[in-house]
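Participant: the amino acid sequence is not available; the structure is as follows:
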C-alpha cells in the first residue's frame, strides 16, 4: 500500500482540525496476495466483496450492528473498516403481489439496490448489480421469468432484458452508487428467464451485456454459474464463445460443503481463464461458524445436514480459515483471478423474540427468505420464513464482528478508500503543502517540466461540497488529478482536460493526507507516479491555468 502523507501547513503553523483517524490494517499470518491482478480491474486491487442484499429489511426489523468495541455502528462503515471494497446487491423485477405485499427476501427491487449502492459509495465501496430477471429467487432450481414477461418469446424477453437493465442501472447510478460490475443472471446453469436451451439463453445474455455496454463500457459484465464440480463449466464457456457473447467475467458460486475442494475449483476456473481469456471470480461463498440458530428459523446447513462435506471446523476459526482459502484459491488462478464475494454475512434476526414475533418482522419487513405472499409466484414457498444463513454470517447473533471479517483486511494489495466523514475541517485560506516523506513542498511552475528543487508555493484551499478545490496562489494554477493513473496514488496532471478536481484532507497521525475525489472514491495524491517509496517525490507537477 503506497500511502502518501502530506502536511498542510498554514503560514502561522500546522492545522490539524476536526479529523478522524484512518483505519489501521492489522497484519495477520493468513495474508493472501494477488500478485498479478490486472490494473484494469478495480485499479489492480482484488475484489473483497460481500452481498448484503437483505440489509435494509434487516435494519428495518431492528437488528443492530456493532463495531469492535461493541458500540452500535453503521454496517457499511464496519465493512469498509474491515477492508471490504465491493458490495453485491440482487435485483428482482417486481418482488410483490402488486397490492403492496412484498415477497420478502430483502424486498430486493431496484429502489432497494439504489439505496444500498448509495450507502456503499459513501464508504468508498463499489457496487456489483446482480440482475436475476425474475420477481423472486433465481437459482439452479428455478429461473422463472418476471410475471410481466411470461408468455414472451426469447426475442421479446431479450428486448425486455435490455430495457430493464439499462433503466435500472441509470436509476441506481443517479442515486449515487459507484457501479463497477453488472451480473446478467444469477446461477444460470443452462436455465435462465424461463428458457432451458443454452443457445437461446445466450441470445438473452447478449441483450443484457449490450445494455451494460451501452450504459458504461468501463463496467465489467459478469455471467454467473453454480458449482464448479459439476463438470459443465467448460461446456458453458464453449457455448458462450460460439455464440459470441461479449462478457468479461465468468463467475461461480462456491460453497465448500457442496461444491468440492478449493484446489479443484482453482483448476476449473484457471482453465476457463486461460482458454477463453476471461476474468474469473467467486461471486458467492459462505461457511458456518456455529450449529446454533439465531432467529427461530432453521439453518440450511449444520453438523447434522446430509449431502454435505465439512472441510473445516464449524467454528469462528473454521469460518476464517475457509474464507482465507477461498481467496487464495482464486489468487492461485493467476492474473485472471480477481476476487471473492461472501454471501449475506449480515442476514440476522433481532434477538430475544419468539417465533411469532420474528414471523411478524419477516412478513411486514421482508427480512426473511420469503413471505406468505410469495406463494403465488414461487411454488416452493409454504409459509413465511426467516434467515437460514444466520449461522454462516460474519456477525454474531447480537451483531458483533466475527474473526472472519478480518480476512478482508489481509487480502492484498489494498488502496485507501474515501469515506465522507473522513474529511477534516479546514478553513478557507492559503497553505503550504509539504510531503512528509521527502520534506519537499508541492510546487507548480505551469510548464510541466521537472523542477530540480521544489519551491515553497502557497496553495489556496476553498471548501466545496464534499471537499476542497486547490488553486496555486502564484500564477493561479488549479490542480487536476489524472483519473487514468494505474498507480495506487494519483499524480497531478493536466491530461484529464478538466480543472474541477476536488480534494479531501484526512488526518493520519500527526499529518494530513491529501486525497483526490474522482469517481466516487479517492486516492492519495502523488506528484510523481513512478515513485518507489512511501512519501512520493514532490519535484514535479503540472496544472491547469484558470481563466
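Facilitator: On my side now, so go ahead. Here the structure is a predicted model, which is why all the values come from computation and not from measurement.
Participant: can we go C-alpha only for contacts and neighbour counts from here?
Facilitator: Will do.
Participant: state the distance from residue 56 to residue 106.
Facilitator: 7 Å (CA to CA, to the nearest Å).
Participant: burial measure for residue 111, as a count.
Facilitator: A count of neighbours around residue 111, defined by other CA atoms under 10 Å, yields 15.
Participant: the helices in the chain, which residues?
Facilitator: With DSSP state H applied, the chain shows helices at 55-60, 75-81, 110-122, 154-174, 198-215, 233-242, 262-276, 316-331, 355-365, listed in chain order.
Participant: from the chain's centre, how far out does the fifth one sit?
Facilitator: Going by CA atoms, centre = their mean, to the nearest Å, the spacing between the C-alpha centre of helix 198-215 and its chain's C-alpha centre is 23 Å.
Participant: from the contact counts, what lies against it?
Facilitator: Counting by 3 or more CA pairs under 8 Å, 6 or more residues apart in numbering; DSSP states H and E, the packing neighbours recorded for helix 198-215 are helix 154-174, strand 179-184, strand 220-226, helix 233-242.
Participant: also this one, for the comparison:
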C-alpha cells in the first residue's frame, strides 16, 4: 500500500514539475525598432492617455502581461535605405541585454541577409557572394556561432533561435534577383544545399546555446499541403519548433489556419508550433492586389475595434490547438511618423499604438489571453517575469488545486515561488 501511494505521489509530482516545461506558453512581439523610437523620444501612452515611461517594462506589466520578445538580426544592413533595416549585431546586443535583464524570454531571428528576408527575398549578404556552397556552409556556421557567442558573453543568451526568416523556399539564394537555389516542394532541386545550410546553422546553435530551442520559420500558413511538404523535406534537420507567420490578409481566414495547424499536429506530433508573426490593420489597409491578397474588413473592420476583434478570434482559434505554444505580434511598437519622427519612411498601420494619438490600442491588452489555459486537469502555472505576486498553492494527489492551505492531514504537492515539493501534513 505504501509503495503504491508513493508511486502515485511521484507520478503527480512529476506531472506538476513537467507541466511548464512541456507547455511553456509565450506571448509577446517583435520589438526590433523600439530603440529607434526611444532615440527619437517618441511618446507612448496607455489606452487612457497616461504616458508610459518605459515601454519594455510596460509590456511585462500586469496590464499587458507579455513574457517574450523577438529581435531580428541582419548581417550588414548599413547599405539599406529602409530605416527599419538597421539591426546588425552592434544594435542587437544592447537590446537583447535589456530584454533578458527585464526577465523576458528572447527570440533571436537570424535573417542571414543584409535586408528583409521573406519568401520572395532571400538574398545572400554582399560580403558572402563570392563563396561557393562549401564555403557558404562554413560561413553560416561561423557567423551564427560568433554572433551567439557575443550575445552569451554579453549576458543576453537567446532562449529561442530562428535559423532563417520565412524560409519557405530556402535561403541564401545568391545575388539579388537570381532565381537559382530556390526550393519547391514538388521538386528535389536545391533541397540538399538548403538542408546542409540549416544543419550548419543549427550545429552552431547547439554548441553555443545548448538550452535554446531552434525554430524553423516559414509562412505557408495559408497552404496546408505545401506547409506539410516543407517540413517533410526538412525531416533530417535538427530543430525543435515549427515557426509560422500568419497574416489573414496574406494567408486567408482562420479556418485555413486551423487546417494548417491540425495538419502539423497530425504530421509532426513531436513539434510545437510558434506563431512568430501576426498583425492586423487598424487603419488604411491596402487594396487587394496592391499589398494584400484577402480583404476581411467585413469580418474585422479596419479600425482599432476590428484589430481587437481579430486578436480575440485568433486567440480563440489558437487555444483549440494544443501544439501552438507561442504568439508574437509583429512590429507592435509602431508609433507615428512626421517631422519629429523619421523612424519610418511610411506608416505600416498594423502596430499596437496609434500613429497619431500615440495611445495604445485595445488589442495590446487582449494578447495575454493566449496564456489563459488549463492543462491536464491542473491549473497551468505560468511563472515568468511578470509573476511578482506569486502565491503559495497546494494540490491533492489527483492534481486538483485546493482553495487555500490543506485543513486535513495527508500528502500534498506544495508549490511556492522557489519550486514544488511533496508536503505531508
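Facilitator: In hand now; what should we look at? Computed from a predicted structure; not experimentally measured.
Participant: quick one on the thing from earlier: could you dump the helices and strands packed on helix 198-215 of structure 1 to a markdown table with mean neighbour count?
Facilitator: A markdown table is the format used below for those (neighbours: other CA atoms under 10 Å):
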| stretch | mean neighbour count |
| --- | --- |
| helix 154-174 | 18 |
| strand 179-184 | 25 |
| strand 220-226 | 24 |
| helix 233-242 | 16 |
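Participant: residue 309 of structure 1 is nearest to which of these?
Facilitator: strand 220-226 (16.9 Å; CA to CA).
Participant: what is the neighbour count of residue 379 of structure 2?
Facilitator: Residues near residue 379 of structure 2, counting by other CA under 10 Å, number 16.
Participant: okay, residue 342 of structure 2 and residue 425 of structure 2: tell me how far apart.
Facilitator: If you measure residue 342 of structure 2 against residue 425 of structure 2 using CA to CA, the figure is 64 Å.
Participant: more neighbours, the two?
Facilitator: Here residue 342 of structure 2 and residue 425 are compared on neighbour count by other CA under 10 Å; more neighbours surround residue 342, at 14 against 9.
Participant: check contacts around the more buried one.
Facilitator: The contact partners of residue 342 of structure 2, taken as CA atoms under 8 Å, 6 or more residues apart in numbering, number zero.
Participant: so it versus residue 41 of structure 2, what's the distance?
Facilitator: Plainly put, residue 342 of structure 2 is 11 Å away from residue 41 of structure 2 if you go by CA to CA.
Participant: residue 235 of structure 2 too?
Facilitator: 47 Å.
Participant: got it, and residue 33 of structure 2?
Facilitator: The separation that residue 33 of structure 2 has from residue 41 of structure 2, given CA to CA, amounts to 13 Å.
Participant: okay, now the equivalent of residue 289 of structure 1 over in structure 2: neighbour count?
Facilitator: Residue-level alignment of residue 289 of structure 1 against structure 2, with TM-score structural alignment as criterion, gives residue 282. One way to gauge burial is a neighbour count; for residue 282 of structure 2, by other CA under 10 Å, it gives 24.
Participant: one step back: make JSON lines out of the helices and strands packed on helix 198-215 of structure 1 and add distance to residue 148 of structure 1.
Facilitator: Output for these, formatted as JSON lines (distance: least, CA to CA, whole Å):
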{"stretch": "helix 154-174", "distance to residue 148 of structure 1": "10"}
{"stretch": "strand 179-184", "distance to residue 148 of structure 1": "18"}
{"stretch": "strand 220-226", "distance to residue 148 of structure 1": "23"}
{"stretch": "helix 233-242", "distance to residue 148 of structure 1": "27"}
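Participant: count of neighbours near the equivalent of residue 105 of structure 2 over in structure 1?
Facilitator: Residue 105 of structure 2 maps onto residue 126 in structure 1 when the alignment is built from TM-score structural alignment. Neighbour count for residue 126 of structure 1, taken as other CA under 10 Å: 26.
Participant: residues contacting residue 126 of structure 1?
Facilitator: Taking CA under 8 Å, 6+ apart as the contact definition, residue 126 of structure 1 lies against 85, 86, 87, 117, 120, 177, 178, 179, 180.
Participant: any idea how far it lies from residue 41 of structure 1?
Facilitator: Distance of residue 126 of structure 1 to residue 41 of structure 1, given as CA to CA: 12 Å.
Participant: also residue 273 of structure 1?
Facilitator: 14 Å.
Participant: same question for residue 472 of structure 1.
Facilitator: Going from residue 472 of structure 1 to residue 41 of structure 1 by CA to CA gives 34 Å.
Participant: contacts only, for the residue mapped onto residue 137 of structure 2 from structure 1.
Facilitator: Structural alignment (TM-score structural alignment) places residue 137 of structure 2 against residue 158 in structure 1. The neighbours of residue 158 of structure 1, taking CA under 8 Å, 6+ apart as the test, are 203, 204, 205, 207, 208.
Participant: residue contacts, the equivalent of the third one over in structure 2?
Facilitator: I take that to be residue 205 of structure 1. Alignment of residue 205 of structure 1 against structure 2 is given by TM-score structural alignment, with residue 198 as its counterpart. Listed by CA under 8 Å, 6+ apart, the contact partners of residue 198 of structure 2 are 163, 237.
Participant: for burial, what's the neighbour tally of residue 43 of structure 2?
Facilitator: 16.
Participant: for residue 351 of structure 2, same thing?
Facilitator: Residues near residue 351 of structure 2, counting by other CA under 10 Å, number 25.
Participant: pretty sure it is touching residue 334, no?
Facilitator: Yes. The pair residue 351 of structure 2 and residue 334 qualifies as a contact (CA atoms under 8 Å) at a distance of 5.0 Å.
Participant: so what's residue 196 of structure 1 closest to, chain neighbours aside?
Facilitator: Of all residues not flanking residue 196 of structure 1 in the chain, residue 190 sits nearest, at 5.6 Å (CA to CA, 6 or more residues apart in numbering).
Participant: nearest residue to residue 142 of structure 1 in space, please, no chain neighbours.
Facilitator: Of all residues not flanking residue 142 of structure 1 in the chain, residue 191 sits nearest, at 7.8 Å (CA to CA, 6+ apart).
Participant: that older thread, and the furthest pair within the contacts of residue 126 of structure 1?
Facilitator: When those are compared pair by pair using CA to CA, the farthest-apart members prove to be 85 and 177, with a separation of 13.1 Å.
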